[in-house]
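S.K.: quick one, what's the 3D model for this:
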Amino acid sequence: MRYPALVPGTLLRRYKRFLADVRLDDGREVVAHCPNTGSMRAVNVPGCRVWLSPSDDPRRKLAWTWELIELPQPEGATALASVHTGRANRIVEEALVAGDIEELVGLGPLTREARVEGAHRARLDFRLGSGDGAAYVEVKQVTLREADGHGYFPDAVSERGRRHLEVLAGLAATGQRAVLLFCVAHEGIGSVAPASHLDPAYAEALQRVAALGVEVLARRCRFVLEDGRPCAVTLGEALPVEVERRFPG
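M.R.: Purely as a prediction, here's the structure:
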């Protein structure tokens, strides 16, 4: 997925969930839309370099959208992370269409916002194929890197996330393929585990549904730079998902 021409700045603060004050490199201070309803634990770090996408749509209240943040890592390194949760589905969809996720190749046409009927009526992000051979895929973006160096999901209590797990488990119980795909949008994360320290009910549910046949996958995002600026992102290598691991803090 290619980004529009991104503009760099420094994060001043995020507030009211959907707003962020940013000082652009040219000195202007702007208010940007923050497309993330979560707690943004560990990625809401004032003083860090951020990247905004501009818009000239006169219907928009805000001309800027917060896309990425550069986070400090050990030994002076930095890691890009996406704060725009709405990008994850597009990144995954491009990978599915291109056949870049080997576990999900050759299943048939892709349907977005796939309806699931039955006891757990819901919509999941994607369905590949149709009939008994279909695979349902729910995507979750991961950006929480804790002090132990590992990635965790969710970054706060997520009743919606638990409901999606129950829907996937219901599909698996009827013989359908049900897949939870963690889109790891943080360069510094090398593995994923349920955040039992933040949402123990989600962690218990993930362990249970994985034992019932829900496939749990994780892929790391690869950010592409041109002349030092992020210009695109693709879905890269598989990462381990450790459903039994616990954050030691």
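S.K.: contacts and neighbour counts: CA atoms only from here.
M.R.: Noted.
S.K.: can you tell me the closest non-neighbouring residue to the residue nearest the centre of the chain?
M.R.: Nearest to the mean C-alpha position of the chain, counting by Cα atoms, centre = their mean, stands Q141 at 1.4 Å. Distances taken as Cα to Cα, 6 or more residues apart in numbering put C183 closest to Q141, at 4.7 Å, once the chain neighbours are dropped.
S.K.: helices or strands up against the helix or strand in which the one you found is found?
M.R.: Assigned by DSSP states H and E, C183 belongs to strand 177-184. When contacts are defined as 3 or more Cα pairs under 8 Å, 6 or more residues apart in numbering; DSSP states H and E, strand 177-184 packs onto strand 135-142, helix 159-173, strand 215-226.
S.K.: run this one through as well so I can compare:
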Amino acid sequence: MIVPERPLLKLEAFHCTVKEKVNRFVVRASVGEEELLVHNTNTGRLEDLIWEGNEAYCSPKGGGKLKYKLVAAKTPFGFAVTDTNLQERALERAFELGYLSWARGCEVKRRPRYGSSTFDFELRCPEGRALVEAKSADLASWRGFGMWPDCPTDRGVRHLEELGAFEGRKVVVFVVGFPKASGFVPYCKGDPRVCELLAKLDLELRAVGMYFEPLTSSVVLYAELPALLLEGREEPLPKVVA
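M.R.: You can find the predicted model right below:
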């Protein structure tokens, strides 16, 4: 469902250029002639986003060894929100403002525990309680779908299994972080176990579209997207090097 574009969060961010991915959590970037090591919160491979020469946006980071973090990177569709913490904060804001039809009228609580896992949100709705797990779907397919996961994810599998055991409303919301997306589909080549669980478990699958707007330095919500189980039908968009 297309919704009016709505800014969710405004942040302090500056343009940077990716030099290399140092490791899972650190990216080397340049700002003019200066090189910086910046924190990467997204544990996916992100090979379509973090590559030498790609345009990106960095933001000051409060505390820790690194002063800055990577928040967005360029795709053929626009700038994708790469920072998973930022995605979660934006999603929480969308809940609070009643922008998502399937969560309207619900109170939101962060970080509820169930079993051995901590999930992203608990929704306390008039019809009952719901546990919500958010997953970042920044991998773009050739038809413009956001996909997850882009690599094996033991943590993601455990979350799905434990969420499936919850006796109540259980929601997985896929955050497609780039503009103009067609929807969400799982990327089964990333981790076949994920596709098996999504097909088997009684989970409510949702997807939302948001992106980073450089002109206003904002994270913008633009759609409630379809979440589809089109196993094996989508492949990643080839990396476009200018």
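S.K.: could I get the TM-score for this pair?
M.R.: Superposed pair, TM-score by TM-score structural alignment, normalised by the length of structure 2: 0.85. Supporting alignment: 228 aligned residues with a Cα RMSD of 2.2 Å.
S.K.: picking up where we left off before, closest one to H33 of structure 1 among the helices and strands packed on strand 177-184 of structure 1?
M.R.: Among these, strand 135-142 comes nearest to H33 of structure 1, with 18.4 Å by Cα to Cα.
S.K.: counting by contacts, list what the closest one packs against.
M.R.: Partner elements for strand 135-142 of structure 1 (3+ Cα pairs under 8 Å, 6+ apart): helix 87-98, strand 122-128, strand 151-153, strand 177-184.
S.K.: if we use 10 Å, what do you get?
M.R.: strand 78-82, helix 87-98, strand 110-116, strand 122-128, strand 151-153, helix 159-173, strand 177-184, strand 215-226 (3 or more Cα pairs under 10 Å, 6 or more residues apart in numbering; DSSP states H and E).
S.K.: just checking, what packs against the fourth one?
M.R.: With contacts defined as 3+ Cα pairs under 10 Å, 6+ apart, strand 122-128 of structure 1 has these neighbours: helix 87-98, strand 110-116, strand 135-142, helix 159-173, strand 177-184.
S.K.: equivalent analysis for the second one, please.
M.R.: Packing contacts for helix 87-98 of structure 1, counted by 3+ Cα pairs under 10 Å, 6+ apart, involve strand 110-116, strand 122-128, strand 135-142, strand 177-184, strand 215-226, strand 229-238.
S.K.: redo the helices and strands packed on strand 135-142 of structure 1 as TSV? Include mean neighbour count and distance to V45 of structure 1.
M.R.: Converted to TSV, those look like this (neighbours: other Cα atoms under 10 Å; distance: least, Cα to Cα, whole Å):
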stretch	mean neighbour count	distance to V45 of structure 1
strand 78-82	21	12
helix 87-98	18	20
strand 110-116	16	33
strand 122-128	20	29
strand 151-153	25	17
helix 159-173	19	25
strand 177-184	24	19
strand 215-226	19	20
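S.K.: in CSV: these, plus distance to L11 of structure 1.
M.R.: Shown next, in CSV, are those (distance: least, Cα to Cα, whole Å):
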stretch, distance to L11 of structure 1
strand 78-82, 14
helix 87-98, 20
strand 110-116, 33
strand 122-128, 31
strand 151-153, 23
helix 159-173, 28
strand 177-184, 22
strand 215-226, 20
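S.K.: wait, G156 of structure 2 sits on T118?
M.R.: No. Look at G156 of structure 2 against T118 with Cα atoms under 10 Å: they stay out of range, at 11.7 Å.
S.K.: which residues do these two both contact?
M.R.: E133 (Cα atoms under 10 Å, 6 or more residues apart in numbering).
S.K.: and P112 of structure 2? What does it align with in structure 1?
M.R.: Matched across to structure 1, P112 of structure 2 falls on A114, judged by TM-score structural alignment.
S.K.: contacting residues around I69 of structure 1?
M.R.: Going by Cα under 10 Å, 6+ apart, I69 of structure 1 touches 8-11, 43-46, 48-52, 78-83, 186.
S.K.: from those residues, which ones fall inside strands?
M.R.: 8-11, 49-52, 78-82 (DSSP state E).
S.K.: among these, which pair sits farthest apart?
M.R.: L52 and T78 (17.6 Å).
S.K.: so how many other residues sit close to the alignment partner in structure 2 of G190 of structure 1?
M.R.: Using TM-score structural alignment as the criterion, G190 of structure 1 maps onto S182 of structure 2. Per other Cα atoms under 10 Å, the neighbour tally for S182 of structure 2 reads 18.
S.K.: ok, S182 of structure 2 to S136 of structure 2 distance?
M.R.: Plainly put, S182 of structure 2 is 15 Å away from S136 of structure 2 if you go by Cα to Cα, to the nearest Å.
S.K.: can you check P186 of structure 2 too?
M.R.: Taken as Cα to Cα, the span from P186 of structure 2 to S136 of structure 2 is 11 Å.
S.K.: next one: G62 of structure 2
M.R.: Distance from G62 of structure 2 to S136 of structure 2, by Cα to Cα: 22 Å.
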